[in-house]
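# sequence-free structure coming up:
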């Protein structure tokens, strides 16, 4: 395991917060191959799972290894299989609330997820730029901008996380029309700097842009990606953008699960599985 310390008071971006007294928020970008799965734990032990990858068995293994016995909140950024298949077994942990983009999927995987969440008694909620508290961690649910039609990727839900001065941004498989729409809204909650940022759409060419990264100002970028993959992710174009932005890059295909432990003063540590 490799560790790195970094950060400092972020300043700017987002609403002012009262810094919690102590503890850490833990964000794990789980190694699920070509897909996304992010587990967040607050200092109080509250849990959030954002997406679940495409393998139910792989998600079961992660939850067992990390001794996760309950979920307080589950978010599906969108309904593609590489983001929701692993959420089906995770629903057995009975999340109280399930947030998605309001666009139901058309696959059997989506139907299994809905059935599992209904059995668990979860409340279904559409993303609407609401703020949710996960213990002392503030979560801003970033709804896709209007006018994008019914494409699942473009309608991905984002989560902007804040714990004191520590901030992280996860935006699913959003594409350029979505980021342009968010930039036009001039949203404070999406203005950097962010200590941690998940690469949009696994590093696809139609995801991140120079204008978007100039707004987000990421210190660290995590690319959740599998090797090999038939999509060419991450693309050289996007890797060059991250380099030009001065961001440190982590990749789950090369380093396994990537874990950040953020403190209220904006400092953090980063660990990789390999």
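Done, it's in. Computed from a predicted model, the values in this text were never measured in an experiment.

# can we go C-alpha only for contacts and neighbour counts from here?
Fine.

# is it true that residue 153 touches residue 174?
Yes - using C-alpha atoms under 8 Å, residue 153 and residue 174 qualify as a contacting pair, with a distance of 5.3 Å.

# put this beside the first:
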């Protein structure tokens, strides 16, 4: 990254591009369940979808909900299904010019389906390298995997989003070998501080580390997560974010998390369920959003007993809601 960066400019003024408020960058951490999907729209209406979650139907629904009418680039941080499945309908519908990827093709059916869709759409593969992508007036710096990484997670592609003084960083499911290599090779000024940071690997134990977060210096952390059997986000990860002084947002509790950024870098964070905290680049760091703990006495086995006792089902975002009780991921526990 110390060498001269290649620059790719996505041409402005595409017909039918998504409208955006004048001078405003919008970043939406989409609520796609257990997975990641981030929709980035420049003030000029240029759009990028970084990852697409695990559900084609859910991504179609969200792209319609947020009135996306074109995509200039889709990017897969890496090739796991919970990051690329939703890219298939995005490519089929919008025929983006480029598909940014790590060049490490998994032998999975969903990857083959995505590659086939890109071929039909005329979407050009773009191998991640040290480069800047100009998304209108927004600067996207691609952070490629370090040399020698061999699996999908540690070959995740990082993306730094800059608009004015605002900075957002996301690095897929990168793990300690990859972040450790980045710490040795990337300039400290590239990594932090960050105003908004996407947690690594949905808050997994082998994702973020104290050393990495000390370099990233996040003010706000967004965790893309849904009902899962992995224990995401882990207590270890949540503790790290708390120690870093970051406000915490979770798509399982807060729904889609939307960041709107003004030209000067001032920004606001809102959530689908209205529990967001407004923030600005020059304002004091907001207090972390409380993360309710799962009730120790409630489990699948006694959901019927909970209802029989006259207690109402718990909705996503309410104190006491536990994702493991939400059998179908519809935001209602014990139903």
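Structure's in. What do you need? Because the structure is a prediction, the values reported are computed rather than measured.

# now the TM-score, please.
Laid over one another, the chains give 0.90 as their TM-score (TM-score structural alignment, normalised by the length of structure 1), with 252 aligned residues with a C-alpha RMSD of 1.2 Å.

# just to revisit the earlier point, more crowded one of residue 153 and residue 174 of structure 1?
The residue with more neighbours, out of residue 153 of structure 1 and residue 174, is residue 174; 28 against 21, by other C-alpha atoms under 10 Å.

# wasn't the more buried one part of a helix?
No - under DSSP: H, G, I helix; E, B strand; the rest coil, residue 174 of structure 1 falls outside any helix and is assigned coil.

# report the contact partners of it.
Residue 174 of structure 1 makes contact with 153, 154, 155, 156, 157, 200, 201, 207, according to C-alpha atoms under 8 Å, 6 or more residues apart in numbering.

# likewise for residue 164 of structure 2?
Contacts of residue 164 of structure 2 (C-alpha under 8 Å, 6+ apart): 262, 263, 264, 265.

# same check on residue 234 of structure 2?
203, 204, 205.

# hmm, the second one is touching residue 232, no?
Yes - when contacts are counted by C-alpha under 8 Å, residue 204 of structure 2 is listed as touching residue 232 (5.6 Å).

# correct me if wrong, but residue 104 of structure 2 is in a helix.
No - counting by three-state DSSP, one finds residue 104 of structure 2 to be coil, located in no helix.

# ok, it - how many residues close by?
Counted with other C-alpha under 10 Å, the neighbours of residue 104 of structure 2 add up to 15.

# how close does it sit to residue 157 of structure 2?
11 Å (C-alpha to C-alpha, to the nearest Å).

# shared neighbours, those two?
residue 78.

# about what we covered before: between residue 204 and residue 232 of structure 2, what contacts are shared?
Here residue 204 of structure 2 and residue 232 share no contacting residue, scored by C-alpha under 8 Å, 6+ apart.

# please point out which of the contacts of residue 164 of structure 2 structure 1 shares.
Checked against structure 1 using both residues aligned by TM-score structural alignment, their matches' C-alpha atoms under 8 Å, these keep these contacts: 262, 263, 264, 265.

# out of these, which are buried?
Those of these that meet the buried threshold are 262, 263, 265, by 16 or more other C-alpha atoms under 10 Å.

# give me the stretch of structure 2 that the lengthiest helix in structure 1 matches.
Assignment by DSSP state H gives helix 108-120 as the longest helix of structure 1. Under TM-score structural alignment, helix 108-120 of structure 1 corresponds to residues 109-121 of structure 2.

# flag every buried residue along that stretch.
Neighbour counts over stretch 109-121 of structure 2 (16+ other C-alpha under 10 Å) mark 110, 111, 114, 115, 117, 118, 121 as buried.
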